[in-house]
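K.L.:
the following comprises the amino acid sequence and a computationally predicted model.
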Amino acid sequence: MVEPAAAIESPPVALVTGPTAGIGRAFATKLARQGHDLVLVSRDESRLQTVARELEVQFGVTATVIAADLTIAADLTRVEEFVSRHRVDVLVNNAGFGIRGGFLANDVDAEQQLLEVMVVAVMRLTRAALPGMVERRRGYVFTVSSVAGWIAGGTYSAAKAWATVFTEGLQADLAGTGVRAVAVCPGYTRTEFHARAGINVGSISDSLWLDPDDVVSQAVRDARAGRVVSVAGWQYKALSVLLGVLPRPVIRLVGQSGQIAARFGRDR
């Protein structure tokens, strides 16, 4: 990804979770264009196979598919064991989903599944990939977080806040190893995410929308520059500064309004 494929002994390998659409697909495409062989992980095997074949034909890379539902412990273990046993130079933790409605209105099992995908799977796959990266003294871990993690917005926002803070702490642990961790924090992004979650975004201004390719390009630039948190778009860069200085009670009020908690930053 950041090093040209020709610079190392064999094509680098990138593993992307949730690569069939949106930000995950944009990551897979960019990495394939840069000469990475791919390992693509998704529960939708049909779409997964289609994406893999398209990228192989377009870029001449090898794309391995792993059909797995990361909310199922046995499936997560299977992916984790693959990562532990095979070389992974770039890990993209992108899989995730949103839940419409507030915490009390939602099924608690659905809330737990969200955490299993966006917290537990991220932690375990990252831990499985890091020993090899550290041994080779190069590698990248991109975790797709969200600007939703900056506000008080229920379990989704809490999971995204965890992803960002986890990445910041991870980068401190990785200092001097040659391995970099990046939290990718998009806002509204033109993907299937909102439709799948049943979230109405018809009233959102066009000026707030990001393109998945732009989000990924910004993340790669930030990785190269050594930045730990990647924010695409001037509007969200400005928001990050504003939320950084607002008192927490004000941020909680924003979340309680339901306007942002229901829709803002739910991005894949």
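P.N.:
Looks like it arrived, so ask away.

K.L.:
make it CA atoms for all contacts and neighbour counts henceforth
P.N.:
Noted.

K.L.:
isn't there a helix covering Thr29?
P.N.:
Yes. Checked against DSSP: H, G, I helix; E, B strand; the rest coil, Thr29 lies within a helix.

K.L.:
quick one, helices of the stretch 1-150 of the chain?
P.N.:
Counting by DSSP state H, counting those that start in this stretch, the stretch 1-150 of the chain has helices at residues 22-33, 45-59, 73-85, 108-115, 121-136.

K.L.:
and the first one, what's buried?
P.N.:
Read it as helix 22-33. By neighbour count with 16 or more other C-alpha atoms under 10 Å, helix 22-33 contains the buried residues 22-33.

K.L.:
mind putting those residues in CSV, distance to Val216 included?
P.N.:
Shown next, in CSV, are these (distance: C-alpha to C-alpha, whole Å):
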residue, distance to Val216
Gly22, 10
Ile23, 7
Gly24, 9
Arg25, 10
Ala26, 7
Phe27, 6
Ala28, 10
Thr29, 10
Lys30, 8
Leu31, 10
Ala32, 13
Arg33, 13
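
K.L.:
of the residues you listed, just say which sits nearest to Ala68.
P.N.:
Gly24 (15.3 Å; C-alpha to C-alpha).

K.L.:
re the thing from before, out of the helices of the stretch 1-150 of the chain, indicate the one that is most buried.
P.N.:
helix 22-33 (a mean of 23; mean count of other C-alpha atoms under 10 Å).

K.L.:
put this next to the first one:
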Amino acid sequence: MSNGRPRALVTGASAGIGKSYAEHLARTGHDLVLVARRADRLEALAAELRDTTQAEAEVLAADLGADAGVDMVVGRIDKGDIAFLVNNAGFAARGKVAELDTQALDAMLRVNIIALSRLSASAMRSMTALRRGTIVNLCSGTVFMQMPGNAGYGASKNYVMAFTRHMQAEAQGTGVRVQLLVPGVIATDFHEIAGNALENFPPERVMQPDDLVVASLRALEMNEPVCIPSLPDIRNWDNYVAAEALVAKDASRDKPAPRYHGA
């Protein structure tokens, strides 16, 4: 803690969703550790937050696609003063499976899966010891879709969903809150970097990053462990989980189902 304020660490904080989280958390009484590759952008954001919110803002320039960068951030979390972790860093390397750029795929999986897992593990250890803390892991609405060219990215976000839901089960009774945040199309430069463009999406499908972050923080206040900001009825998620349970109960039996028996 510093000045009695909880400290939040936000990855991918230099732009888009991460920057919006940093701004909202600073305004609501948090000091910040800002993580991204671009030190110049982080320094500019840190200066702005110090001026406008009086929050302490620490800059940690780290490449989460490299072991050294992940080690640096894990070491910072291991100090034990992070009360709020936002695992926002990630990107999309798209392409049909037979045509995938394997180097780009490897780089994406390192950020989307390995870095998120290691940061989550570090935060869970320190927060569980203190019996308090919040972790938000960003997923993607594409986990509910199967489409050509999205196997690598979609699978990486399916990992995030499964990993986070297991974390939620393990966090029961520890005092640690774990949120799975499932954005749809958000108005950031994510899509241009992935080789797409916001103009390719109908305007009614594109959400502003501030709206996403407000929904996430409101879901925490409402004790909703899964936040799908544009989903009108959370019972649709409950039905999804119920359908999983129907499959799960028969996923392991001593004999194949009758339809696989010979005539």
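P.N.:
Cool, the structure landed. Keep in mind it's a predicted model, so treat the numbers as computed, not measured.

K.L.:
care to give me the TM-score?
P.N.:
Put the two chains on top of each other and the TM-score (TM-score structural alignment, normalised by the length of structure 2) is 0.84; 241 aligned residues with a C-alpha RMSD of 2.4 Å.

K.L.:
on that earlier part again, among the helices of the stretch 1-150 of structure 1, which comes closest to Ser205 of structure 1?
P.N.:
Using C-alpha to C-alpha, the nearest of the helices of the stretch 1-150 of structure 1 to Ser205 of structure 1 is helix 22-33, at 19.3 Å.

K.L.:
I'd like to know which of the helices of the stretch 1-150 of structure 1 lies nearest to Glu192 of structure 1.
P.N.:
helix 22-33 (6.7 Å).

K.L.:
and the closest one, which stretch of structure 2?
P.N.:
Aligned by TM-score structural alignment, helix 22-33 of structure 1 falls on residues 16-27 of structure 2.

K.L.:
can you check stretch 218-231 of structure 1 too?
P.N.:
Going by TM-score structural alignment: stretch 218-231 of structure 1 matches residues 215-228.

K.L.:
could you check how far the matching stretch is from the centre of its chain?
P.N.:
Centroid separation for stretch 215-228 of structure 2 versus its chain: 13 Å, with C-alpha atoms, centre = their mean, to the nearest Å.

K.L.:
buried residues in stretch 58-72 of structure 1?
P.N.:
By 16+ other C-alpha under 10 Å, the buried positions in stretch 58-72 of structure 1 come out as 59, 61-71.

K.L.:
for structure 2, which helix is longest?
P.N.:
Of all segments of type helix in structure 2, defined using DSSP state H, the longest is helix 151-171.

K.L.:
which SSE is immediately downstream of that helix?
P.N.:
strand 176-181 (DSSP states H and E).

K.L.:
mean deviation, that next one versus structure 1?
P.N.:
Its aligned residues in structure 1 lie a mean 0.7 Å from strand 176-181 of structure 2 after superposition (mean C-alpha distance after the TM-score superposition for structure 1).

K.L.:
which helices and strands does that strand pack with?
P.N.:
helix 116-130, strand 133-138, helix 151-171, strand 226-227 (3 or more C-alpha pairs under 8 Å, 6 or more residues apart in numbering; DSSP states H and E).

K.L.:
make it 6 Å
P.N.:
Other helices and strands packing on strand 176-181 of structure 2, by 3 or more C-alpha pairs under 6 Å, 6 or more residues apart in numbering; DSSP states H and E, are strand 133-138, strand 226-227.

K.L.:
how about the helix or strand hosting Arg221 of structure 1: buried residues?
P.N.:
Assigned by DSSP H and E, Arg221 of structure 1 falls within helix 212-225. Buried residues in helix 212-225 of structure 1, counting neighbours by 16+ other C-alpha under 10 Å, are found at 212-216, 218-220, 222-223.

K.L.:
on that earlier part again, quick one: which two of the buried residues of helix 22-33 of structure 1 are the most distant?
P.N.:
Gly22 and Arg33 (16.5 Å).

K.L.:
gap between the most centrally placed residue in structure 2 and Arg205 of structure 2?
P.N.:
Here the mean C-alpha position of structure 2 is nearest to the C-alpha of Leu138 (C-alpha atoms, centre = their mean), at a distance of 1.9 Å. For Leu138 of structure 2, the distance to Arg205 of structure 2 (C-alpha to C-alpha, to the nearest Å) stands at 18 Å.
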